[in-house]
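Participant: Based on what follows, work out the 3D shape:
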Amino acid sequence: MRMLKVKSRSIAIIAATLLPLACASAAQAQSYPSRDIHVVVGYVAGTGPDLYARYAAELIRQGSGGKTVVVDNKVGAMSNIAAGQVARAKPDGYTVFVTGGSTFTTNPFLFKEVPFKLSDFTPVTSLQRGGLVFITKPESGIKSLKELVAFLKQKDGKAKFGYVNPLAFGAAEYLKQRSGTKATPIAYKGAPDALMGLSGGEVDFMVSDPTPIMGSRDKYNVLAVTTEERVDAMPDVPAMKESGYDNFDLSGWWAVWMPAGAPDDVVAKVADWVEEGLKKPEAKEFFYRGGFQPWVGVRGEKLKQFAEKEYKKWGEIIKLTNIEPQ
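Facilitator: Coordinates of the predicted model:
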């Protein structure tokens, strides 16, 4: 009987300790948000990446009943600066990070040092997915990936390609490695500059996310999309497998994150808001205009595991291509 009394007393003490914490957590979730939410993005305002972050911010605003959501553009080092700031932010649910997968999967290999690691973040939910595209100008006469490879072999190392983000750079280098060709990379600050470089003859081809060209497809030859199968947003563009390259699935993807330690109830609430918005027809219409599609329901631990798998895949690709970190 005495042992039962001791156990009962211990349980009562534990319950008395945990109950206020549970109540506080529930109260926090119910009152969230009680002030402005800041959505951080690591790219210039008005660019495709910025538009995706603002779309996610709008879904959060709508889900919260119209609370104020502020988009903060923390530009620099391919989103490393933004990621570093979010990693150090207070994990109270009021700092949200919307970024492409390259932040976690390629940046650690492309830079000698990054001011964060994946464990510094709480995975919230997925946002969108799609492939990169290989592009030439019509005057080049290059209308397929096979013709591009033949052109690169003919140029024997004198060709050039343009890119903006690390995924595009990695995709071009991987094609070079797989096809046994050479081409000099030319980095551009933004897609408009890169497209001008392509049109002006500074580079022979370009690898990019499809967003910058979706409104002017007739001005470019879109040779292939870096996925195993064709994508719904660009059904006329061949995938890598049918272009002669198996196991060349270098999809781009975006997701929503918070600093590590963010409250579970708040994380779940924001994930629900984003997912509910992505299921609406207008979300598909929005992302299709950019050549992407909504990516719904990969949240929490599943999103973290997906990011870890992508990190491993890109590490192997970058090792194959001998890319030197900056």
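Participant: Only C-alpha atoms from now on, for both contacts and neighbour counts.
Facilitator: Fine.
Participant: Need the contact partners of the longest strand belonging to the chain.
Facilitator: Ranked by residue count, the top strand of the chain under DSSP state E comes out as strand 121-130. Strand 121-130 is contacted by residues 56, 87, 227, 231, 251-262, 267-268, 270-271, 274-275, 278, 287, 291-301, 303-304 when judged by CA atoms under 8 Å, 6 or more residues apart in numbering.
Participant: switch the cut-off to 6 Å
Facilitator: Around strand 121-130, the neighbours that count as contacts under CA atoms under 6 Å, 6 or more residues apart in numbering are 251-260, 267, 271, 292-296, 298-300.
Participant: can you check stretch 235-250 too?
Facilitator: With CA under 6 Å, 6+ apart as the criterion, stretch 235-250 contacts 224-230.
Participant: quick one: which of the residues you listed is nearest T17?
Facilitator: Closest approach between those and T17, by CA to CA: T227, at 51.8 Å.
Participant: And the longest helix anywhere in the chain, how far out from the chain middle?
Facilitator: The residue-count maximum for a helix in the chain (DSSP state H) belongs to helix 2-31. Relative to its parent chain, helix 2-31 has a centroid offset of 41 Å by CA atoms, centre = their mean, to the nearest Å.
Participant: Next, the buried residues of it.
Facilitator: Residues 25, 28-29 are the ones in helix 2-31 that count as buried (16 or more other CA atoms under 10 Å).
Participant: Filter the contacts of stretch 235-250 down to the ones in helices?
Facilitator: Per DSSP H, the contacts of stretch 235-250 never map to helices.
Participant: ok, and the most crowded of those residues?
Facilitator: Ranked by the number of neighbours (other CA atoms under 10 Å), the contacts of stretch 235-250 place V225 first, at 31 neighbours.
Participant: quick one, what contacts that one?
Facilitator: Contacts for V225 (CA under 6 Å, 6+ apart) come out as 131-133, 239.
Participant: 10 Å - rerun?
Facilitator: By CA atoms under 10 Å, 6 or more residues apart in numbering, the contact list for V225 reads 130-135, 145, 207-210, 231, 234, 237-241, 243, 248-251.
Participant: Then R35?
Facilitator: Contacts of R35 by CA under 10 Å, 6+ apart are 67-69, 94.
Participant: Ok, T106 next?
Facilitator: Taking CA under 10 Å, 6+ apart as the contact definition, T106 lies against 166-167, 170, 310-315, 317-318.
Participant: got it, and G180?
Facilitator: With CA under 10 Å, 6+ apart, G180 has these contacts: 149, 152-153, 174.
Participant: Second input sequence below; structure requested for side-by-side comparison:
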Amino acid sequence: MKSLKPFAATRTTRRQLLRGAATAACAICLLPAAQAQVDKWPTRSVTIVSPYNPGGTNDVVARLVADRLQKALGQPFVVENKPGAAGIVGSGGVMRAAPDGYTLLSGNNGSMVVQSVVKKPSPYDPATAFTPVAKVADAPNYIAISSTVPADTVGEFIAYTRRNPGKLNYSSAGSGSFGNFMGEYFKQQTGTYIVHIPGRGSASALNEMVAGRIELMIDPLVLNQRNGGRIKVLATTHASRVDAYPDIPTIKESGGPELDITGWFGLFGPANLPREVVDKINGVLQGMASDPEARKMLATAGLVPAHLPGAAFSNLIKEDVKRYDAIQQRARIVVE
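Facilitator: Take a look at the predicted model:
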């Protein structure tokens, strides 16, 4: 019996090979066109999502960045506010957007790091679900205590707290807030025991301290009451003194340990954002640190220019996630 020739199979295989070759050829032909689109970016309007309500600090940063990019690159950069779930709603929308450079995110360590740590399951990994484009500014915080506490420096406050474990309270904007993490980190690094009384926002927490019911708060909002006689602002959490408040020492200068509890604001894109787009944006943003007008606008919002390009910014985020996760695990911070 004669064996059958594999004619049909051979014909099918040849067709598949020809089809595959044609597809590959088309893809190769499209590569120069795709690269040309990236090189010419932007050719139309770009949206920068701010995942909070208008008027806040994140919104100020988003609009400043949009203004500088629009002037430098010649296309409209439009800020779109998408608040919800402490920044997760707007951030998630950008995460799912096409990585073409036309949808960006103005985020901060609260929406990108804190929320990814306290939310279980985590809504996203900020180091992999996004492309960190650039850190734009640092957000110094300030350590303030009630005027009823017999201390005038951070060192004296730590000593007083150690002599009175569990008798003092601190407040924040709420459980799981950045202020909550800062308070717990302060306790862990100074060996003190202070009870957390969560507020309903930073303003209500500050009112409690002004009323004498709270002894400690770490928040930029405390500056609003620094001359009222009810609180004492002891130090800034920034690595160096802030130009806008040169009389406020650093934690170390005030007798405390070196603590890194400064927030930040930055720009992100969806994962796999083209390197050319990232580099083009950084070419514009790196000049903001020496721009007097930009420095003034950031200072008005309590911020300090602090440009950090993509790769270095990504490393900072990874380090922050590890640090905040360790704080959360030790303090067992939960969102109420």
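Participant: For the two chains, what TM-score is obtained?
Facilitator: Overlay of the two chains. TM-score (TM-score structural alignment, normalised by the length of the first structure): 0.81; 308 aligned residues with a CA RMSD of 3.0 Å.
Participant: before we move on, back to that, just the buried ones out of the contacts of T106 of the first structure, please.
Facilitator: In terms of neighbour count (16+ other CA under 10 Å), the buried residues within those are 166-167, 170, 310-311, 314-315, 317-318.
Participant: Show me what G201 of the first structure aligns to in the second structure.
Facilitator: By TM-score structural alignment, G201 of the first structure lines up with G212 in the second structure.
Participant: Compute the number of surrounding residues for that match.
Facilitator: 16.
Participant: Return the distance of it relative to A205 of the second structure.
Facilitator: 11 Å (CA to CA, to the nearest Å).
Participant: What of A85 of the second structure?
Facilitator: For A85 of the second structure, the distance to A205 of the second structure - CA to CA - is 20 Å.
Participant: So for those two, which sits in the more crowded spot?
Facilitator: Neighbour count, other CA under 10 Å: between A85 of the second structure and A205, A205 has more, with 26 against 12.
Participant: Verify the contact between that one and I214 for me.
Facilitator: Yes: assessed by CA atoms under 10 Å, A205 of the second structure is found in contact with I214 at 8.1 Å.
Participant: Need the residues touching each of these two.
Facilitator: Counting by CA under 10 Å, 6+ apart, the residues touching both A205 of the second structure and I214 are 170-171, 197.
Participant: Of those residues, just say which sits nearest to G20 of the second structure.
Facilitator: Nearest to G20 of the second structure among those: S171, at 63.8 Å, using CA to CA.
Participant: Could you work out the end-to-end span of stretch 62-70 of the first structure for me?
Facilitator: Stretch 62-70 of the first structure has its terminal residues 13 Å apart, counting by CA to CA.
Participant: should've said stretch 142-153 of the second structure
Facilitator: So stretch 142-153 of the second structure: terminal residues 13 Å apart, CA to CA.
Participant: Any buried residues in that stretch, and which?
Facilitator: Judged by neighbour count using 16+ other CA under 10 Å, the buried positions of stretch 142-153 of the second structure are 142-147, 149, 151, 153.
Participant: Out of the residues you listed, which comes closest to F7 of the second structure?
Facilitator: Y142 (80.2 Å).
Participant: Would you map the strands across the stretch 51-200 of the first structure?
Facilitator: Secondary structure of the stretch 51-200 of the first structure (DSSP state E, counting those that start in this stretch): strands at 69-73, 95-100, 121-130, 133-136, 160-163, 184-187.
Participant: Please tabulate the ones you listed in JSON lines, including the columns distance to P325 of the first structure.
Facilitator: Below are the strands of the stretch 51-200 of the first structure laid out as JSON lines (distance: least, CA to CA, whole Å):
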{"stretch": "strand 69-73", "distance to P325 of the first structure": "25"}
{"stretch": "strand 95-100", "distance to P325 of the first structure": "19"}
{"stretch": "strand 121-130", "distance to P325 of the first structure": "23"}
{"stretch": "strand 133-136", "distance to P325 of the first structure": "24"}
{"stretch": "strand 160-163", "distance to P325 of the first structure": "16"}
{"stretch": "strand 184-187", "distance to P325 of the first structure": "14"}
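Participant: out of those strands, nearest to K112 of the first structure?
Facilitator: strand 184-187 (18.2 Å).
Participant: quick one: the closest one aligns where in the second structure?
Facilitator: Strand 184-187 of the first structure maps onto residues 195-198 of the second structure, going by TM-score structural alignment.
Participant: what about the helices in the stretch 51-200 of the first structure?
Facilitator: Along the stretch 51-200 of the first structure, the stretches classed as helices by DSSP state H, counting those that start in this stretch are 80-87, 102-105, 107-110, 145-155, 166-179, 191-199.
Participant: For stretch 278-290 of the first structure, which residues meet the burial criterion?
Facilitator: Burial within stretch 278-290 of the first structure, assessed by neighbour count using 16+ other CA under 10 Å, is assigned to 278, 283-284, 286-290.
Participant: Save these as TSV, and put in distance to K219 of the first structure and secondary structure too.
Facilitator: Shown next, in TSV, are these (distance: CA to CA, whole Å; DSSP: H, G, I helix; E, B strand; the rest coil):
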residue	distance to K219 of the first structure	secondary structure
L278	31	helix
A283	26	helix
K284	25	helix
F286	22	helix
F287	21	helix
Y288	19	helix
R289	16	helix
G290	16	coil
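Participant: thinking again about what came up before, could I get the helices of the stretch 51-200 of the first structure as JSON lines with distance to L18 of the first structure?
Facilitator: Listed next are the helices of the stretch 51-200 of the first structure as JSON lines, based on distance: least, CA to CA, whole Å:
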{"stretch": "helix 80-87", "distance to L18 of the first structure": "28"}
{"stretch": "helix 102-105", "distance to L18 of the first structure": "35"}
{"stretch": "helix 107-110", "distance to L18 of the first structure": "39"}
{"stretch": "helix 145-155", "distance to L18 of the first structure": "61"}
{"stretch": "helix 166-179", "distance to L18 of the first structure": "46"}
{"stretch": "helix 191-199", "distance to L18 of the first structure": "52"}
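Participant: so which of those helices comes closest to R61 of the first structure?
Facilitator: The nearest among those, by CA to CA, is helix 80-87 at 19.5 Å.
Participant: Which position in the first structure pairs with S50 of the second structure?
Facilitator: By TM-score structural alignment, S50 of the second structure lines up with V41.
Participant: shouldn't that match be in contact with A53?
Facilitator: Yes: using CA under 10 Å, V41 of the first structure makes contact with A53 at a distance of 6.4 Å.
Participant: intersection of neighbour lists for these two?
Facilitator: What both V41 of the first structure and A53 touch, as defined by CA under 10 Å, 6+ apart, is the set 71-73, 96-100.
Participant: I'd like these laid out as a markdown table, including neighbour count and distance to M3 of the first structure.
Facilitator: A markdown table is the format used below for those (neighbours: other CA atoms under 10 Å; distance: CA to CA, whole Å):
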| residue | neighbour count | distance to M3 of the first structure |
| --- | --- | --- |
| V71 | 21 | 58 |
| D72 | 21 | 58 |
| N73 | 17 | 60 |
| V96 | 30 | 49 |
| F97 | 30 | 51 |
| V98 | 29 | 53 |
| T99 | 25 | 55 |
| G100 | 23 | 56 |
